[in-house]
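1. need coordinates for the below:
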Amino acid sequence: MYDEDDLTVLDDIDAELESPLDTIEPLDAESVAPAPDPEAMLALLEAPETQQRMLATRAFCELQDERAIPHLIRLLADGCPLVRVSAAYALGRNPSPTAVEPLIVQLNRDWNGYVRKGVVWALGNCRDRRSLVPLTDALKTDISAVRLWAASGLAQMASVGYEAVVASIPPLIEALMQDPVAAVRSNCAWSLGQLCRELPSNVVYAGAIDGLIEALAEDEDLSVREDAKSALLRVGDPRGLQIIETLEMEGI
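-> Predicted coordinates:
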């Protein structure tokens, strides 16, 4: 879907995985009060100047005010990518069912990887069944920075319901086994640990435990193995606990 040479991908993978908001230049101390005034920020969401819209959208990454939601949805399509990414993050802080479809539309059309990353984060925070397919697609096809948060976002399906949890697990297992980026695999392990806690002991649950055990025993990256171990400990699955004990006794 997206090429790893996307214009927004940075020269090294660590930089790519940083937060989009980390790349925005700090504003002057006089420009942003420690506690932004919601009324003033609401007005600036309609400002014609890009810098003022950016200031306002960034403020709602901290503030929660449902009055901002329609404006933030509109700003997802702003001409400035820094406004778009801030609007996405702000909608993640102010989740609403009305934002889900606009976020999905923007995820599918935005050329900017940082914006898509923010959108994926917001979709996860919306905890909505409609987010499942776009998050799954992003985990399979997008650049690594977006896949990273798509993996985490799928953990939020635990709040949506049993069917959403069941549908989230196979793509997470696949990415845990196959994704070339260790940080993405780690997030998959964490999400599987979260989702397994919501499942009865069935075939889907067993498949997730199998995936975590395989990652624990065979992944080449220490951080992935540690996250798989933490997930198994969190779930408390007897088979997983036995494997952990065996590996520790063997000094692995």
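2. every contact and neighbour count from this point should use C-alpha atoms.
-> Fine.
3. which residues touch the nearest residue to Leu10 once chain neighbours are set aside?
-> The spatial neighbour of Leu10 that comes closest, neighbours along the chain excluded (C-alpha to C-alpha, 6 or more residues apart in numbering), is Glu16 at 5.3 Å. Listed by C-alpha atoms under 8 Å, 6 or more residues apart in numbering, the contact set of Glu16 reads Val9, Leu10, Ser144, Ala145.
4. before we compare anything, build this one as well:
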Amino acid sequence: MYDEDELSLLEVETELESPLDLMEPLTNESEFPKPDPDEMLALLTDSQPQQRMLAARAFCDIEDARAIPHLINLLTDICPLVRVSAAYGIGRNPSPEAVEPLILQLNRDWNGYVRKGVVWALGNCRDRRSLAPLTDALKTDIPAVRLWAASALVQMVNISYEAVVGTMPPLISALVQDPVAAVRSNCAWAIGQLCRELPSNVIYATAIDALIQAFAEDVDLGVREDSKSALLGVGDTRGLQMIETLEQEGWF
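-> Next comes the predicted model:
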């Protein structure tokens, strides 16, 4: 769906951090108060892109429902820096009204940074409508966006059992098949988080099988370690036994 050359725009190695970690805070809370919400609300409709961007970024620190309609409008701003800031702002101020606009922007935005921010915001909105676009992003987008789609899908645990079940096939497929090790590692982490909330059924067993396979067979040591950590976190007896057996055989 998207050109893999876009990977040059995003450093995949750093994408396991929060999207907001790469954005310098507007203020140091230990020295300065947060921006004034009323002033920032006015700047969201400023004629200057720089002012709109700064205002949208301010709502990464401020929770104020009044900003949501303006942030939604800024998702289609001509400036990509404004769009990505708006996406992060919505992620901090999630709203059901923002879900459909976020999905539309995910499907049409050419900028990988913006799509990554949109994926993060969709996860934070914790809405069943996000499941299909997030799984599609995990399958088809550039590596940095695929990585964050895996993380965002963990939020389905806050929606319903059916939503969690819907996340497993694409996460398992990406864990086994994605060509980028960082994406596979994040899928292992996501599967481990979701397995903690599943009953012991066929979906759970299939997910544990995938983690065991990644631990035993993945060519990347980091993926194997993350799969091991996921299995240890779940505490599945079969997974723990496999870890013990392979380590006794000197697998690593």
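5. TM-score of the superposition?
-> After superposition, the two chains reach a TM-score (TM-score structural alignment, normalised by the length of structure 1) of 0.92; 249 aligned residues with a C-alpha RMSD of 2.3 Å.
6. circling back: state the distance from the residue nearest to Leu10 of structure 1 to Gly92 of structure 1.
-> Relative to Gly92 of structure 1, Glu16 of structure 1 is positioned 20 Å away (C-alpha to C-alpha, to the nearest Å).
7. how about Trp149 of structure 1?
-> 12 Å.
8. next: Ile73 of structure 1.
-> 11 Å.
9. cool, Lys117 of structure 1 as well?
-> 11 Å.
10. quick one, helices of the stretch 101-250 of structure 2?
-> For the stretch 101-250 of structure 2, the helices defined by DSSP state H, counting those that start in this stretch cover 112-125, 131-140, 143-153, 161-177, 181-195, 202-217, 221-234, 237-248.
11. mean deviation (superposed) between the fourth one and structure 1, please.
-> With the two structures superposed, helix 161-177 of structure 2 lies on average 0.4 Å from its match in structure 1, counting by mean C-alpha distance after the TM-score superposition for structure 1.
12. just checking, what packs against that helix?
-> Secondary-structure packing of helix 161-177 of structure 2 (3 or more C-alpha pairs under 8 Å, 6 or more residues apart in numbering; DSSP states H and E): helix 131-140, helix 181-195, helix 202-217.
13. follow-up on the earlier one: common neighbours of Trp149 and Gly92 of structure 1, please.
-> Counting by C-alpha under 8 Å, 6+ apart, the residues touching both Trp149 of structure 1 and Gly92 are Trp121.
14. Lys117 and Gly92 of structure 1: which has the busier surroundings?
-> The neighbour comparison of Lys117 of structure 1 against Gly92 (other C-alpha atoms under 10 Å) goes to Lys117, with 28 against 23.
15. what's the matching residue for Ser230 of structure 1 over in structure 2?
-> Counting by TM-score structural alignment, Ser230 of structure 1 lines up with Ser229 in structure 2.
16. burial measure for its match, as a count.
-> 17.
17. one more: Gln64 of structure 1?
-> 17.
18. now it: which helix or strand?
-> Gln64 of structure 1 belongs to no helix or strand when assigned by DSSP states H and E.
19. quick check: it touching Leu91?
-> No: counting by C-alpha atoms under 8 Å, Gln64 of structure 1 sits too far from Leu91 to count as a contact (9.2 Å).
20. centre of the chain to stretch 108-128 of structure 2, how far?
-> Centre-to-centre, stretch 108-128 of structure 2 and its host chain are 8 Å apart (C-alpha atoms, centre = their mean, to the nearest Å).
21. same question for stretch 9-20 of structure 1.
-> Per C-alpha atoms, centre = their mean, the centroid offset for stretch 9-20 of structure 1 relative to its chain is 15 Å.
22. and the end-to-end length of that stretch?
-> Start-to-end, stretch 9-20 of structure 1 (C-alpha to C-alpha) is 11 Å.
23. how many residues are close by the residue lying closest to Cys60 of structure 2 once chain neighbours are set aside?
-> Nearest residue to Cys60 of structure 2, sequence neighbours excluded (C-alpha to C-alpha, 6+ apart): Gly89, at 4.6 Å. Burial of Gly89 of structure 2 is recorded as 27 neighbouring residues (other C-alpha under 10 Å).
24. average distance between the one helix or strand Gly89 of structure 2 maps to and structure 1?
-> Using DSSP H and E, Gly89 of structure 2 maps to helix 80-92. Average distance between helix 80-92 of structure 2 and its aligned residues in structure 1, after superposition and using mean C-alpha distance after the TM-score superposition for structure 1, equals 0.4 Å.
25. neighbours around the nearest residue to Pro133 of structure 2 once chain neighbours are set aside, how many?
-> Among residues not flanking Pro133 of structure 2 along the chain, Ile103 sits closest, at 6.6 Å (C-alpha to C-alpha, 6+ apart). Residues lying near Ile103 of structure 2 (other C-alpha under 10 Å) number 19.
26. what's Ile103 of structure 2 in contact with, if anything?
-> Val118, Leu122, Ser130, Pro133.
27. before we move on, back to that, need the helices and strands packed on helix 161-177 of structure 2 in TSV with mean neighbour count, can you?
-> Formatted as TSV, these follow (neighbours: other C-alpha atoms under 10 Å):
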stretch	mean neighbour count
helix 131-140	21
helix 181-195	27
helix 202-217	19
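28. of those, which is nearest Val234 of structure 2?
-> helix 181-195 (6.1 Å; C-alpha to C-alpha).
29. returning to that earlier point: can you list the helices of the stretch 101-250 of structure 2 in CSV and add distance to Pro49 of structure 2?
-> What follows is these, written out as CSV (distance: least, C-alpha to C-alpha, whole Å):
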stretch, distance to Pro49 of structure 2
helix 112-125, 16
helix 131-140, 28
helix 143-153, 25
helix 161-177, 37
helix 181-195, 33
helix 202-217, 45
helix 221-234, 41
helix 237-248, 52
